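>>> Provided below for reference: sequence and predicted model.
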Amino acid sequence: MNRIPTLALSLALALSAGQFGARAQSNSAADTASDAASTLSPVDYNFVAQANLGAPFQIDSGRLAEQKATTANIRDYAHLMVVSHIPVVDDLNAILERKRIAAPPETLLQGAYDAMIASLKADTGAGLDRDYVEGQVDYQKGNAALFRHEIQYGADPELRAFAQRTLPKIEDHLERAQKLARGEALGVSTQQGLASPARIGTTE
C-alpha cells in the first residue's frame, strides 16, 4: 500500500529554504518570483508561496477523502476542509490582486502535495482513512507553524492580518485531526488509535 508522504519535513524545508527567496527557478517562473521578491519581504514571500498551495491542496485532498473514506466522521472532516478552505483561497487571492503580484512558485511543496494526492487516489479502505488522517495531522501542525511565523515576523500588514484571522481555523482543524488520529472517530478504540498496517491486518 502506498503511504502518504509526511508533510512536516517538506514544510520545514520549504520554510528554511525560502527564507530569503533564494530558490532555483525555471525561466518561466523567474518573472513571477522576481515580481513577488521585489514587492514582499523574504518572510512574506515564503508565506505567500506556501499558503497559495496549501488551501487548494486541502480542497483537492478533502474532496477525495469525502468520497472514499470509510467513516462518516472522516468524510465530515474532509467536507469541512473543502468548504472552509474555499474562502481562504479567495481571501489570499484578493490580497495578491490588490498588490498586483502573483504567488511565487514553491516546487518542493508542490511535489509533496502532488505525491499525497496520488497516494489518496491509490488508497482504499482503512489504509486511506489512516493515511489521510495522519497526513492531516502533519499538515495542520506545519501549517500552524507557518502562519504563526508570518504573524510574528511578516512585514506586510495585509498578509499578517490574513494569517491572524486564518490561524484559529487551522488550530481548530488540527484539534479535529488529532481526535481522529486518536481513534475517537475511526471505528477503533481510543487506546488503539490509528492502527499500524500490521495491527489492522494489512501489509505495506
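Yes, it's here.

>>> switch to C-alpha atoms for all contacts and neighbour counts from now on
Will do.

>>> next, Glu134: secondary structure please.
Using DSSP: H, G, I helix; E, B strand; the rest coil, the structure places Glu134 in helix.

>>> and it, how far is that from Leu120?
For Glu134, the distance to Leu120 equals 12 Å [Cα to Cα, to the nearest Å].

>>> comparing those two, which residue is more hemmed in?
With neighbours defined as other Cα atoms under 10 Å, Glu134 and Leu120 compare such that Leu120 has more, 24 against 21.

>>> host element of the nearest residue to that one once chain neighbours are set aside?
Leaving aside its sequence neighbours, Leu120 sits nearest to Leu128 (Cα to Cα, 6 or more residues apart in numbering; 6.4 Å). Assigned by DSSP states H and E, Leu128 belongs to helix 125-153.

>>> that helix: which residues count as buried?
Buried positions in helix 125-153, judged by neighbour count with 16 or more other Cα atoms under 10 Å: 126-147, 149-151.

>>> mind listing the helices for this protein?
Using DSSP state H, the helices of the chain run over residues 7-17, 27-39, 42-68, 72-99, 107-122, 125-153, 157-181.

>>> I figured Met81 was touching Ile59, is that so?
Yes: if you go by Cα atoms under 8 Å, Met81 and Ile59 touch, sitting 6.2 Å apart.

>>> among those two, which residue is more densely surrounded?
Remark: of Met81 and Ile59, Met81 carries more neighbours, 25 against 20, as counted by other Cα under 10 Å.

>>> residue contacts, the more buried one?
Contact analysis of Met81 by Cα atoms under 8 Å, 6 or more residues apart in numbering lists Gln58, Ile59, Gly62.

>>> this is the comparison structure:
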Amino acid sequence: MNMEKRRQILERLRADNPRPTTELNYASPFELLIAVLLSAQATDVSVNKATKGLFAAAPTPAAMQALGVNGVREHIKTIGLFNAKAENVIKTCTLLLEQHGGEVPEDREALEALPGVGRKTANVVLNTAFGWPTIAVDTHIFRLANRTRFAPGKNVDEVEQKLLKWVPAEFKLDVHHWFILHGRYVCLARKPRCGACIIEDLCEYKDKQYPDS
C-alpha cells in the first residue's frame, strides 16, 4: 500500500468520525488506567458494567486501596481473569500512592512499571488521557493493519512501529481509535462487512466479502 492510499484511508475515517475516543467509561486518568487494565481479554461493555459500581465506590487510588483485593474482586467478578486483575489493581494503587502522589504518571516507563500495565495499556493512557500521539495495537488494530495491508506485521510491535512511521502526524492522535472502532464494527474478525465499509475501494484485502444481492 502506498502513502497516498494510506492518507485517503485516514482522511475518510476522520471525515466519518472527527473526534473519536475510547468506549470505556472514565472520569479521570486514574479511572481510565484501571478500566484499560481490566479490559484485557474482556469487552469494553463488560468492563463498563463492572466499573460503574467500582468507580462509584472508589474513584481514587486511596479509596480503591481501602477496598482491598476482596472488595475490588466483588465489583469485577463478572469479567475475565478477575482474581489476578483485582490483585494488580490494588498493587497499582499502592505504587501510585507511594511513588506518584496518588496521580497517574505521564511517563511511559513509570506506567509500564505498574503491575498489569504493559506497553499497550501505557499507550492507551498516554494517548487518551494525556494527548500523546501513541498508537496502542490491540487485536482489532493488528487485524485491520494486516488485512488492509496498511501496516502489515508479524506481531504487535512490528505493526506499531510501521504505523508510527507511516501515519502522518496530523492523524497520529486519533488513528488508534479509528482503527479499533472500524475493526470492532465493520472489519469484523470472522466476516468483514466489506459492503458497508467506507474504505473498501482502498483496502487491499484479497478475500472481500459481500452479502448476497
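Now that the structure is in, tell me what you want to look at. This one's a predicted model, so the numbers in the text were calculated from it and none came from an experiment.

>>> superposed, how do the two chains score by TM?
Once superposed, chain against chain, the TM-score is 0.28 (TM-score structural alignment, normalised by the length of structure 1); 98 aligned residues with a Cα RMSD of 5.6 Å.

>>> circling back to that earlier point, where's the residue nearest to Leu120 of structure 1 relative to Ala115 of structure 1, distance?
To Ala115 of structure 1, Leu128 of structure 1 is 14 Å away according to Cα to Cα.

>>> ok, His75 of structure 2 to Val69 of structure 2 distance?
Separation of His75 of structure 2 from Val69 of structure 2 (Cα to Cα): 10 Å.

>>> can you pull out the helices in structure 2?
3-16, 29-38, 44-57, 61-76, 82-99, 108-112, 119-128, 139-147, 156-166, 169-185.

>>> save those helices as JSON lines, and put in mean neighbour count too.
Putting the helices of structure 2 into JSON lines (neighbours: other Cα atoms under 10 Å) gives the following:
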{"stretch": "helix 3-16", "mean neighbour count": "15"}
{"stretch": "helix 29-38", "mean neighbour count": "23"}
{"stretch": "helix 44-57", "mean neighbour count": "17"}
{"stretch": "helix 61-76", "mean neighbour count": "18"}
{"stretch": "helix 82-99", "mean neighbour count": "19"}
{"stretch": "helix 108-112", "mean neighbour count": "16"}
{"stretch": "helix 119-128", "mean neighbour count": "22"}
{"stretch": "helix 139-147", "mean neighbour count": "21"}
{"stretch": "helix 156-166", "mean neighbour count": "17"}
{"stretch": "helix 169-185", "mean neighbour count": "19"}
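
>>> residues in contact with the residue most central in space within structure 1?
In structure 1, the centroid-proximal residue (Cα atoms, centre = their mean) is Gly54; its distance is 4.1 Å. Taking Cα under 8 Å, 6+ apart, we find Gly54 of structure 1 in contact with Asn143.

>>> that one and Asp114 of structure 1: what is the separation?
According to Cα to Cα, Gly54 of structure 1 stands 11 Å off from Asp114 of structure 1.

>>> mind listing what Leu109 of structure 1 touches?
So Leu109 of structure 1 contacts Ser10, Leu11, Ala14, Gln50, Leu53 (Cα under 8 Å, 6+ apart).

>>> gap between the closest residue in space to the first one that isn't next to it in sequence and Pro42 of structure 1?
The reference is to Ser10 of structure 1. Counting by Cα to Cα, 6+ apart, Leu109 is the residue found nearest to Ser10 of structure 1 once chain neighbours are left out, at 6.1 Å. Distance, Leu109 of structure 1 to Pro42 of structure 1, by Cα to Cα: 17 Å.

>>> just Arg75 of structure 1 next, same as before
37 Å.

>>> pretty sure Lys141 of structure 1 sits against Ser10.
No: Lys141 of structure 1 sits out of contact with Ser10 when judged by Cα under 8 Å, with a separation of 11.9 Å.

>>> so Trp178 of structure 2 touches Leu13, yeah?
Yes: between Trp178 of structure 2 and Leu13 there is a contact at 6.4 Å, judged by Cα under 8 Å.

>>> which residues are common contacts for the two?
Counting by Cα under 8 Å, 6+ apart, no residue touches both Trp178 of structure 2 and Leu13.

>>> before we move on, back to that, out of the contacts of Leu109 of structure 1, who's the most crowded?
Within the contacts of Leu109 of structure 1, neighbour counts (other Cα under 10 Å) peak at Gln50, which reaches 26 neighbours.
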